[in-house]
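Visitor: Sequence first, predicted coordinates after that:
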Amino acid sequence: MSFSTKLPLILLLSSFLIHTSFAMMVCEDLPKEVCAFSVASSGKRCLLETEKNINGETEYQCRTSEVMVERIAAYIETDECVEACGVDRSSVGISSDAFFEPYFTSKLCSPSCFSKCPNIVDLFFNLAAGEGVFLPELCEKHKNNPRRATIELTSSGAALGPASSISQDIALAPASAPTPISEISKENELSLKRIFCKGLNNTLPSVSSICGQSP
């Protein structure tokens, strides 16, 4: 990839870092790589959507949903929590379909996720609650008998559609207190730098001004 093709990416990163430095994070400004499971400064969840361009090709766009989050704002989920909870940043929309995969429920209910990743747990707590399923109870059942827990979940009819069908009056879970916005923004900045600066030529002044010199 030539520098001229990388320039728009650099400008996008620069623009976003300015936003985060003032704690103003807008879903539509986020790159698709970090859209899913992020929360805007408004407290609304971001979601990844697809649309066809004029050539009929599928493009991904980050959009603002109407799903509100309590006590979390201007937040991009960490790679550690994405891994610990078994979620996928390329997930389109917001859906509870993942609950029907025993592997996912096992990851979500694991101590490394359930006790340390309040943003993701809050999301799936609400998805479950919207269909009358209490997530801690589901986790307990899954711990004792994963197959039976999945069968009970299926029989309850708990399956949500795309995010557009999710109302913002879904019962909100009491998520743990998040990191202060000032600290979150710094963490987001470093995370985005790693994503966008990987593979760029840091010896170029226009790149090093954003990404810094290679170690």
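Guide: Sure, I can see it.

Visitor: CA only for contacts and neighbour counts going forward, please
Guide: OK.

Visitor: tell me how far the strand ranked longest in the chain is from the chain's mean position?
Guide: Scanning the chain for the strand with the most residues, using DSSP state E, yields strand 58-68. In this view, strand 58-68 has its centroid 11 Å away from the chain centroid, taken as C-alpha atoms, centre = their mean, to the nearest Å.

Visitor: in it, what's buried?
Guide: Under the neighbour-count criterion of 16 or more other C-alpha atoms under 10 Å, strand 58-68 has Y60, Q61, C62, R63, T64, S65, E66, V67, M68 buried.

Visitor: Any idea how many residues pack against G157?
Guide: 11 (other C-alpha atoms under 10 Å).

Visitor: Once you drop chain neighbours, what's closest to it?
Guide: Excluding the flanking residues, the one nearest G157 by C-alpha to C-alpha, 6 or more residues apart in numbering is E131, at 7.7 Å.

Visitor: correct me, but the one you found touches T154?
Guide: No: if you go by C-alpha atoms under 8 Å, E131 and T154 don't touch, sitting 11.2 Å apart.

Visitor: With neighbour numbers in mind, choose between these two.
Guide: E131 (16 against 13).

Visitor: try this one side by side with the last:
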Amino acid sequence: MVSSMKLSFTLIFACSLFLQTTLAEVICETLPTNLCSFAIASSGKRCVLENYQNDDGKLKYTCKTSEVVVSTMVGRIETDQCVSACGVDRSFVGISSDAFLAPQFAASICSPACHRNCPNIVDLYFNLAAGEGVYLPALCEKQKSRPHRAMMELLSSGGAAPGPVAEISSDLVADAPAPVLF
């Protein structure tokens, strides 16, 4: 009887540890820097990687809570598979729409592996694209059929430094929500 009680207590203890880890609260300031980017705190606010100089003058990194709320995906830390599939990098400080200017980025963010399986990253870049006046689903459609043309239209949308004036395809510009600042 004592043996079965010990087994029961051990089992209950093990289950409680499992529950604590699965229901653990995600707090940006407690995340290691290699998990910070593309994480959403339990409060629903995005985590952002920031850098600072320590007392020795060395560059250090820390994870902070931003003011950007994502109410549909609270307490989420993006998987390494999604980071890879979407062509993003957790080590970048801050997040910028400049990523769209990299030749392979649009192909990665629009890939089925990213677009269908990584709603956190897609939501983030959807909002960044909208802030530049670009509707991400339309850009992805163009990317499938004419990738170079899609990049030219993105560049001419005002999302990059001024260059030659080009006509913007009306299906790339959307009545997008207000830009999300990080």
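Guide: In hand now; what should we look at? No experiment lies behind these values; they were computed from the predicted model shown.

Visitor: care to give me the TM-score?
Guide: Overlay of the two chains. TM-score (TM-score structural alignment, normalised by the length of structure 2): 0.74; 147 aligned residues with a C-alpha RMSD of 2.2 Å.

Visitor: can I get the buried residues of strand 58-68 of structure 1 in a markdown table with distance to N144 of structure 1?
Guide: As requested, the buried residues of strand 58-68 of structure 1 are exported to a markdown table (distance: C-alpha to C-alpha, whole Å):
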| residue | distance to N144 of structure 1 |
| --- | --- |
| Y60 | 39 |
| Q61 | 40 |
| C62 | 38 |
| R63 | 38 |
| T64 | 38 |
| S65 | 35 |
| E66 | 35 |
| V67 | 32 |
| M68 | 33 |
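
Visitor: for structure 2, what spans make up the helices?
Guide: 2-22, 33-36, 80-85, 105-109, 112-115, 119-131, 136-145, 147-154 (DSSP state H).

Visitor: what's the first one packed up against?
Guide: I take that to be helix 2-22 of structure 2. Counting contacts by 3 or more C-alpha pairs under 8 Å, 6 or more residues apart in numbering; DSSP states H and E, there are no secondary-structure elements packed against helix 2-22 of structure 2.

Visitor: With distance to S97 of structure 2 and mean neighbour count as extra columns, can I get the helices of structure 2 in TSV?
Guide: Converted to TSV, the helices of structure 2 look like this (distance: least, C-alpha to C-alpha, whole Å; neighbours: other C-alpha atoms under 10 Å):
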stretch	distance to S97 of structure 2	mean neighbour count
helix 2-22	33	11
helix 33-36	19	20
helix 80-85	16	16
helix 105-109	11	20
helix 112-115	17	18
helix 119-131	6	20
helix 136-145	12	18
helix 147-154	11	18
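
Visitor: Would you reformat the ones you listed as TSV and include distance to D98 of structure 2?
Guide: Shown next, in TSV, are these (distance: least, C-alpha to C-alpha, whole Å):
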stretch	distance to D98 of structure 2
helix 2-22	35
helix 33-36	20
helix 80-85	17
helix 105-109	10
helix 112-115	18
helix 119-131	9
helix 136-145	14
helix 147-154	11
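
Visitor: List the contacts of C82 of structure 2.
Guide: A113, C114, N117, C118, I121 (C-alpha atoms under 8 Å, 6 or more residues apart in numbering).

Visitor: can you do 6 Å?
Guide: C118 (C-alpha atoms under 6 Å, 6 or more residues apart in numbering).

Visitor: any idea how far G43 of structure 1 is from the residue nearest to G157 of structure 1?
Guide: For E131 of structure 1, the distance to G43 of structure 1 equals 23 Å [C-alpha to C-alpha, to the nearest Å].
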